[in-house]
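A.B. asks: Take a look and give me a structure for this.
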Amino acid sequence: MSIHDFSGATNDSAIDAYTDARQAEYVAFLHRVPFAIDALNLGFLTGFREDCSYQQQQFLNLKLPVGMLDNDFRNPNLDRYTERVLEHGPDVGIIGDAYDRAEARTYVRAVRDLQKRVPETEFVIVPKCKAALEEIPDDIVVGYSRGYADILAHDFSDPVDWRGRRVHILGGSPPKQLTVIDQLTQPTLTGDPPADIVGLDWNGLHRGAQFGEFWTDNGWDDSGRDADHMTVRATVRHGLGHVRSFWENQGVWPEGPTEYTGRTQYQPPTPADLHSSTCVECEDDVWRGSRGPFVAEYDTGDVCGYCCYGCYFAHRTRNHLEEVMGEASVYFPPTSS
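C.D. replies: Have a look, this model is predicted:
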């Protein structure tokens, strides 16, 4: 039977159960701005590791919601992570890796305490051995390691060990994650309950984009390598679109619109933000134009002033610049009446 063939299920309710089990509540992408902005606009849950940030300080007035807060798995510190959770109030918190039963119990106690203080956050404990997996209660999401990690989930467990659990798949390219989803949710002859795929994340797009490659369901495509107009940001964004389409076609992408973009706070630039009255394109005084300065904030963090629209367009096009928040990042002076 094909892994996508549900003919072995006994009735419509069983088919619905397996279909629902595959569909995630979120698909996460952890990175800094401006990449996080594009991911948000495409419906991804964004965030960063506890020892990092969105690096939005280079922009004038930009604040993004912290959807997912990962732990620093190379240097774990539960007290430090707890402080960061209370600071950011993420939607999802990857609290830590449990290498034995004792560590699993410690993380469970921490989750129970945090659930009282930040009840809207979904916490994930990542077991690194079968004993730790067994120690984590069924109501807490368990992290299935599939990407870059010292111990992967399949190193110590079988798919049946994860069935009936709420699961977040950590890392691995979409095809690798899809294999895990199929293993944990497809109908079995013994009638094992499917795992509930709560979420998944993969941050591998940026590495390929630095070499002009973007991910597709047919593998990495390097057609952007020699295209001057394809910036790293544009290449990552193109790959994100392919990732979303892949999960939509597999019935894994979350159903309905996401609320993440509505939580972004941004104030566009104004002439008051200019540190020079010189047009960056023609070097005329930006205040001597018939309408006043045009101002753009780019994803490089630069705020540039122009004496006219023509200078803005020429400078932007020649240098392959992109505004941090699209048209919202451009100040157009009022037209004279």
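A.B. asks: Could you use CA atoms for every contact and neighbour count after this?
C.D. replies: Fine.
A.B. asks: how about the helices of this protein, start to end?
C.D. replies: Counting by DSSP state H, one finds helices in the chain at the ranges 12-22, 35-41, 78-88, 101-117, 130-135, 174-185, 205-209, 232-249, 309-318.
A.B. asks: Save those helices as TSV, and put in mean neighbour count and distance to Phe48 too.
C.D. replies: TSV is the format used below for the helices of the chain (neighbours: other CA atoms under 10 Å; distance: least, CA to CA, whole Å):
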stretch	mean neighbour count	distance to Phe48
helix 12-22	17	25
helix 35-41	21	9
helix 78-88	15	11
helix 101-117	16	19
helix 130-135	19	25
helix 174-185	19	20
helix 205-209	20	14
helix 232-249	19	17
helix 309-318	15	30
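A.B. asks: would JSON lines of these with distance to Gly191 be doable?
C.D. replies: Below are the helices of the chain laid out as JSON lines (distance: least, CA to CA, whole Å):
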{"stretch": "helix 12-22", "distance to Gly191": "10"}
{"stretch": "helix 35-41", "distance to Gly191": "38"}
{"stretch": "helix 78-88", "distance to Gly191": "38"}
{"stretch": "helix 101-117", "distance to Gly191": "29"}
{"stretch": "helix 130-135", "distance to Gly191": "21"}
{"stretch": "helix 174-185", "distance to Gly191": "11"}
{"stretch": "helix 205-209", "distance to Gly191": "37"}
{"stretch": "helix 232-249", "distance to Gly191": "26"}
{"stretch": "helix 309-318", "distance to Gly191": "59"}
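A.B. asks: for those helices, which one sits closest to Val330?
C.D. replies: Nearest to Val330 among the helices of the chain is helix 309-318 (9.7 Å), distances taken as CA to CA.
A.B. asks: Return the residues in contact with Asp201.
C.D. replies: With contact taken as CA atoms under 8 Å, 6 or more residues apart in numbering, Asp201 is in contact with 27-30, 169-171.
A.B. asks: one more to put side by side:
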Amino acid sequence: MAIHDSADPVSNSTTETHTDARQAAYVAFLHRVPFALDALALGFLPGFREDCTYQQSQFDTLECPVGMLDNDFRNPDLDRYVDRALEYEPDVGVIGDAYDAAEAQSYVDTIRELQGSLAETEFIIVPKCRAAIEAIPDDIVLGYSRGYAETLAHEFSAPVDWRGRRVHILGGSPPKQLEVVEQLTQPTLTGDPPADIVGLDWNGLHRGAQFGEFWTADGWDDSGRDADHVTVRKTVRHSLSRLKKFWQDHGVWPDSTPQVDETELTYSGPTLGDIESAACTECSANVWTTDRGPYVAEYDTGAVCGYCCYECYFSHRHRNNLEEVAGDRSVYIPPA
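C.D. replies: Next up, the predicted model:
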């Protein structure tokens, strides 16, 4: 997916209009498998933080692109991030937070070096002061912090500081992000050029889903919390669909999205070696002392559970509204 386009700053590009400036090139969702695959299928740009992966150990081959590689902003290490970027070759890379002009310049220098090997990667520097904004050249995307970072963009800057620049909005709920989009792109009496909203990301959907809530434009909805057929994965998937519709309605959703036609998945399924405890997850009986041996199931929550019998597997799965990663292929049934 080609995102990188730094030929000209915003003021000399075709994004002068309010409509063009607010439309993103991508909307990212950072999570593990299988949530990343569901997001990709809906057109989101998948990815993860540099100290994580898609957690796809059960998959023999997984060609899910690393669309966005975020940095570990609580424990930053530029050399480590560079190594990860060269390994994964992401479409988008959040290289780090710049708390002063000197730190911003160090990131700029690193990006210039990386561009020889990663010419198609859109790198983002997250300024944490006005001086850092000014030190970052116009062709490099600015990261506008709106989520749970210690220093948020609106705390040290005004919208005019970001206008005329290429911007990625980092975190914050969709209504808060939309407010930023409006502040940075809507026409002004002084004729300030709009910012070019290159992209945005928000990963808060999974947290709500764990409590049976899905996201809507009107807030969190728990109407499906007690439904037997609702799982965390289905709830996240529903929220993603709602989120996509929200950005489409507001003219932010991109015209083109990552393609999934060539994404191939070969799933090996859980094995007896994946069981971490001899106790049946449902009744605590020893799964190794049964006549047939353990039943094993891998769920989209990431848990791998062992059971002493099919009845325990079925009861535990049904009572907790669990969903397997890949249907029947995620359940190991011992031979009769």
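A.B. asks: Just give me the closest of the contacts of Asp201 of structure 1 to Phe48 of structure 1.
C.D. replies: Leu30 (5.0 Å).
A.B. asks: is it true that that closest one touches Leu40?
C.D. replies: No - when contacts are counted by CA atoms under 8 Å, Leu30 of structure 1 is not listed as touching Leu40 (10.4 Å).
A.B. asks: Overlap in contacts, those two.
C.D. replies: Thr46.
A.B. asks: wait, which of the helices of structure 1 is closest to Glu50 of structure 1?
C.D. replies: That would be helix 78-88 among these, by CA to CA, at 6.6 Å.
A.B. asks: Run through the neighbouring helices and strands of that closest one.
C.D. replies: If you count contacts as 3 or more CA pairs under 8 Å, 6 or more residues apart in numbering; DSSP states H and E, helix 78-88 of structure 1 packs onto strand 92-98.
A.B. asks: Average offset of the strand it packs on relative to structure 2?
C.D. replies: By mean CA distance after the TM-score superposition for structure 1, the fitted strand 92-98 of structure 1 averages 0.1 Å away from its aligned residues in structure 2.
A.B. asks: Between helix 101-117 and that strand, find me the angle.
C.D. replies: Relative orientation of strand 92-98 of structure 1 versus helix 101-117 (axes from the mean of the first three to the mean of the last three CA atoms, to 10 degrees): 160 degrees.
A.B. asks: And strand 92-98 of structure 1, how far out from the chain middle?
C.D. replies: A distance of 16 Å separates the centroid of the chain from that of strand 92-98 of structure 1, by CA atoms, centre = their mean, to the nearest Å.
A.B. asks: Which strands and helices lie in contact with it?
C.D. replies: Packing partners of strand 92-98 of structure 1 (3+ CA pairs under 8 Å, 6+ apart): strand 68-70, helix 78-88, helix 101-117, strand 122-127.
A.B. asks: can we see that at 6 Å?
C.D. replies: strand 68-70, strand 122-127 (3 or more CA pairs under 6 Å, 6 or more residues apart in numbering; DSSP states H and E).
A.B. asks: Just tell me the aligned range of the shortest one in structure 2.
C.D. replies: For strand 68-70 of structure 1, the aligned range in structure 2 is residues 68-70, judged by TM-score structural alignment.
A.B. asks: average offset between that stretch and structure 1?
C.D. replies: Stretch 68-70 of structure 2 versus its aligned partner: 0.4 Å mean (mean CA distance after the TM-score superposition for structure 1).
A.B. asks: now that stretch, how far from the centre of its chain.
C.D. replies: With CA atoms, centre = their mean, you get 8 Å for stretch 68-70 of structure 2.
A.B. asks: what's the answer for stretch 187-197 of structure 2, then?
C.D. replies: Relative to its chain's centre, stretch 187-197 of structure 2 lies at 29 Å (CA atoms, centre = their mean).
A.B. asks: how long is that stretch end to end?
C.D. replies: Taking CA to CA, to the nearest Å, the first and last residues of stretch 187-197 of structure 2 lie 14 Å apart.
A.B. asks: what's in contact with that stretch?
C.D. replies: Contacts with stretch 187-197 of structure 2, where a contact means CA atoms under 6 Å, 6 or more residues apart in numbering, come from 21-22, 24, 163-167, 184-185.
A.B. asks: buried stuff in that stretch?
C.D. replies: By neighbour count on 16 or more other CA atoms under 10 Å, the buried set for stretch 187-197 of structure 2 is 192-197.
A.B. asks: Over which residues of structure 1 does that stretch lie when aligned?
C.D. replies: Residue span in structure 1 matched to stretch 187-197 of structure 2, by TM-score structural alignment: 187-197.
A.B. asks: ok, so of the contacts of stretch 187-197 of structure 2, who is nearest Lys128 of structure 2?
C.D. replies: Val167 (13.9 Å).
A.B. asks: Give me the neighbour count for that closest one.
C.D. replies: 25 (other CA atoms under 10 Å).
A.B. asks: wait, it sits on Val141?
C.D. replies: Yes - between Val167 of structure 2 and Val141 there is a contact under CA atoms under 6 Å: 5.3 Å.
A.B. asks: Pull the contacting residues for the nearest residue to Asp97 of structure 1 once chain neighbours are set aside.
C.D. replies: What sits nearest to Asp97 of structure 1 in space, not counting adjacent residues and going by CA to CA, 6 or more residues apart in numbering, is Val126, at 4.6 Å. Applying CA under 6 Å, 6+ apart, we find Val126 of structure 1 in contact with 97-98, 142-143.
A.B. asks: The same query, at a cut-off of 8 Å, please.
C.D. replies: Here Val126 of structure 1 is in contact with 94-98, 142-145 (CA under 8 Å, 6+ apart).
A.B. asks: And for Gly219 of structure 2?
C.D. replies: Going by CA under 8 Å, 6+ apart, the list of residues near Gly219 of structure 2 is empty.
A.B. asks: measure it to Arg74 of structure 2 for me?
C.D. replies: 29 Å.
A.B. asks: do the same with Gly47 of structure 2
C.D. replies: 18 Å.
A.B. asks: the more surrounded of these two?
C.D. replies: With neighbours defined as other CA under 10 Å, Gly47 of structure 2 and Arg74 compare such that Gly47 has more, 28 against 9.
A.B. asks: My guess is the more buried one contacts Ala36. True?
C.D. replies: Yes - Gly47 of structure 2 lies in contact with Ala36 (CA under 8 Å); the separation is 7.3 Å.
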